[in-house]
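Trainee: take a look and give me a structure for this.
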Amino acid sequence: MGIDVWLSRTSIPAASESPTEAVIDHIDLAPSLDNWTLLEAEVANCQKCTLCTTRKNTVFGSGNQQADWMIVGEGPGQHEDEQGLPFVGNAGGLLTEMLRAISLTREDVFIANIIKCRPPNNRDPHADEIAHCSDYLYRQHQLIQPKMILALGRIAAQTLLKTNEPLAKLRGKVHTFNNSPVVVAYHPAYLLRFLPEKSKAWVDLSFALQTFTKLEGDL
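Mentor: Coordinates of the predicted model:
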């Protein structure tokens, strides 16, 4: 299945056309003495839940460890489990195109997931699996301190924002997670299954970039 060419950032509508902003209470975390080597080793050796018995590799995350943007997905799929890297299948190819549409590359951002191991048969992660794994993502966030988080898909958004609201109600708003702004967008895997929804994804990307640009201008 081919990936459509996305519009360039010069086609982004004016900020006044953006959806209404709303802010969700953020989560405060204690200062951490973590470093990347320690954290990655912990993830690689994690046995906190039963996913450790079925995984081939943990998927720690990849990209710029000092990135302004943090991209958060749901969890590894088959290709990610095999390679130990996030978003490397067809959905990963589409994510690369989505980032390119707002003049970003995978090297500009840090890409991570809510959980670090693939659930069997790509099922949704269970609540206890998310709970056991959530500390790793929080600590990654503390180390990066991103200026923008793009949450891809329902599970990533609901987990970060601690809500059961459907994705449709979370889109088009600026939320916060531990003092970082969060914008919610459709997951690339969903977009590959429902191609007409790509237009909505472009709205989400445009809104995220507008939000980031405005925040940078306010500094």
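
Trainee: please make it C-alpha for all contacts and neighbour counts, starting now.
Mentor: Fine.

Trainee: what about residue 96, neighbour count?
Mentor: Using other CA atoms under 10 Å, residue 96 is surrounded by 17 other residues.

Trainee: how about this one, so we can line them up?
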Amino acid sequence: MSLSRDQMLDEMGLSPRWKLRQQPSVARGEKPTHATAATGVPSSTDAPNAGNMAAVIEAPGLSVVTGAESPELIAEFGWDQLRQSVVACRACALCAERKQAVLGVGDEKASWLFVGEGPGAEEDARGEPFVGPAGKLLDAMLAAIDLRRGEDVYIANAVKCRPPGNRTPEAAEMAVCAPYLKRQIALIQPRLIVLLGRAAVQAVLGEEGSLASLRGKTFTYRDGALAIPVVVTYHPAYLLRTLPDKAKSWEDLCRARALMRELAASESATA
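Mentor: Sure, this is the predicted structure:
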């Protein structure tokens, strides 16, 4: 039985209801500030007008790579080759205790890409990201903004193998998996990326700040000609432990939805 939007919000523990406010747009002709994660020094490269643009960060996190197969080779893979390579990968110690590698799931031409940290025990057993309680909450979060798993949505993780004890992936482990995530993004070419948790932020943007300092901003993931807006929010597993922050995550999702609508309107106007 399908649930109404209000029922989905109840599932997320959000009450009273949050209403979407109009997001301020960057004034015409005004250039948002650009910075690198390493220096914070403004650059001369302009990002797309994404509305409420507070900061744009180049994404060095996906450029540091070591692995069983070269990043140059992985960069040429299609989906089938990518799956086979992830299954065969033995580039770091995470492979030793895994039951199976978890590449990702969903629409391979999705507009929305959600990136988490790494598989947990249930994900490792089933071979799909975000199942179990955290997955149920993520599905409710998606439904609250009129999205559904697998329909114009792709879900991935920073690492493809379960860290022992469901711990947070280490920087070196994310660096090993980086070519796979980078290739997923290149194949999907989403219109918007939503990062779930600090590890995902570090993996994709190379940014190590607190979630509190990163929320409410729109970043940009860059890879060659790709320039994709990025929104940061909390990981569903964290929200299950910290119920008051569910309301903050709802604000982030509303911002993401408003940004996607702005992008769609801008594309229609220039078509």
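
Trainee: counterpart of residue 150 of the first structure over in the second structure?
Mentor: Matched by TM-score structural alignment, residue 150 of the first structure corresponds to residue 194 in the second structure.

Trainee: quick one: that match and residue 176 of the second structure, what's the gap?
Mentor: Computed as CA to CA, to the nearest Å, the residue 194 of the second structure to residue 176 of the second structure distance reads 21 Å.

Trainee: what stretch of the first structure does stretch 90-103 of the second structure fall on?
Mentor: Counting by TM-score structural alignment, stretch 90-103 of the second structure sits on residues 47-60 of the first structure.

Trainee: buried stuff in the matching stretch?
Mentor: Neighbour-count burial for stretch 47-60 of the first structure flags 51, 52, 55, 56, 57, 58, 59, 60 (criterion: 16 or more other CA atoms under 10 Å).

Trainee: thought the fifth one was touching residue 86?
Mentor: No: in this structure, residue 57 of the first structure is not within contact of residue 86 by CA atoms under 8 Å, at 11.1 Å.

Trainee: quick one, what contacts the aligned residue in the second structure for residue 97 of the first structure?
Mentor: The equivalent of residue 97 of the first structure in the second structure is residue 140 (alignment by TM-score structural alignment). Residue 140 of the second structure makes contacts with 8, 9, 11, 12, as judged by CA atoms under 8 Å, 6 or more residues apart in numbering.

Trainee: secondary structure element for the residue nearest the centre of the first structure?
Mentor: The residue lying closest to the centre of the first structure (CA atoms, centre = their mean) is residue 72, at 1.5 Å. Secondary structure from DSSP states H and E places residue 72 of the first structure in strand 69-73.

Trainee: whereabouts in the second structure does that strand align?
Mentor: With TM-score structural alignment as the criterion, strand 69-73 of the first structure aligns to 112-116.

Trainee: what lies in contact with the matching stretch?
Mentor: Applying CA under 8 Å, 6+ apart, the set of residues contacting stretch 112-116 of the second structure from outside is 152-158, 190-197, 199-200, 235.

Trainee: in helices only, show me these.
Mentor: Here DSSP state H is the test, and these give 199, 200 as lying in helices.

Trainee: show me the contacts of stretch 112-116 of the second structure that map onto strands.
Mentor: Residues from the contacts of stretch 112-116 of the second structure lying in strands, with DSSP state E as the criterion: 153, 154, 155, 156, 157, 192, 193, 194, 195, 196.

Trainee: and the helices in the first structure?
Mentor: Going by DSSP H, the first structure shows helices at 36-44, 78-83, 90-101, 127-144, 154-161, 167-170, 188-193, 198-218.

Trainee: quick one, which of those helices is nearest to residue 68 of the first structure?
Mentor: Within those, the stretch nearest residue 68 of the first structure is helix 127-144; the backing value is 8.0 Å (CA to CA).

Trainee: flag every buried residue along the closest one.
Mentor: Going by 16+ other CA under 10 Å, helix 127-144 of the first structure has these buried residues: 129-130, 133-134, 136-144.
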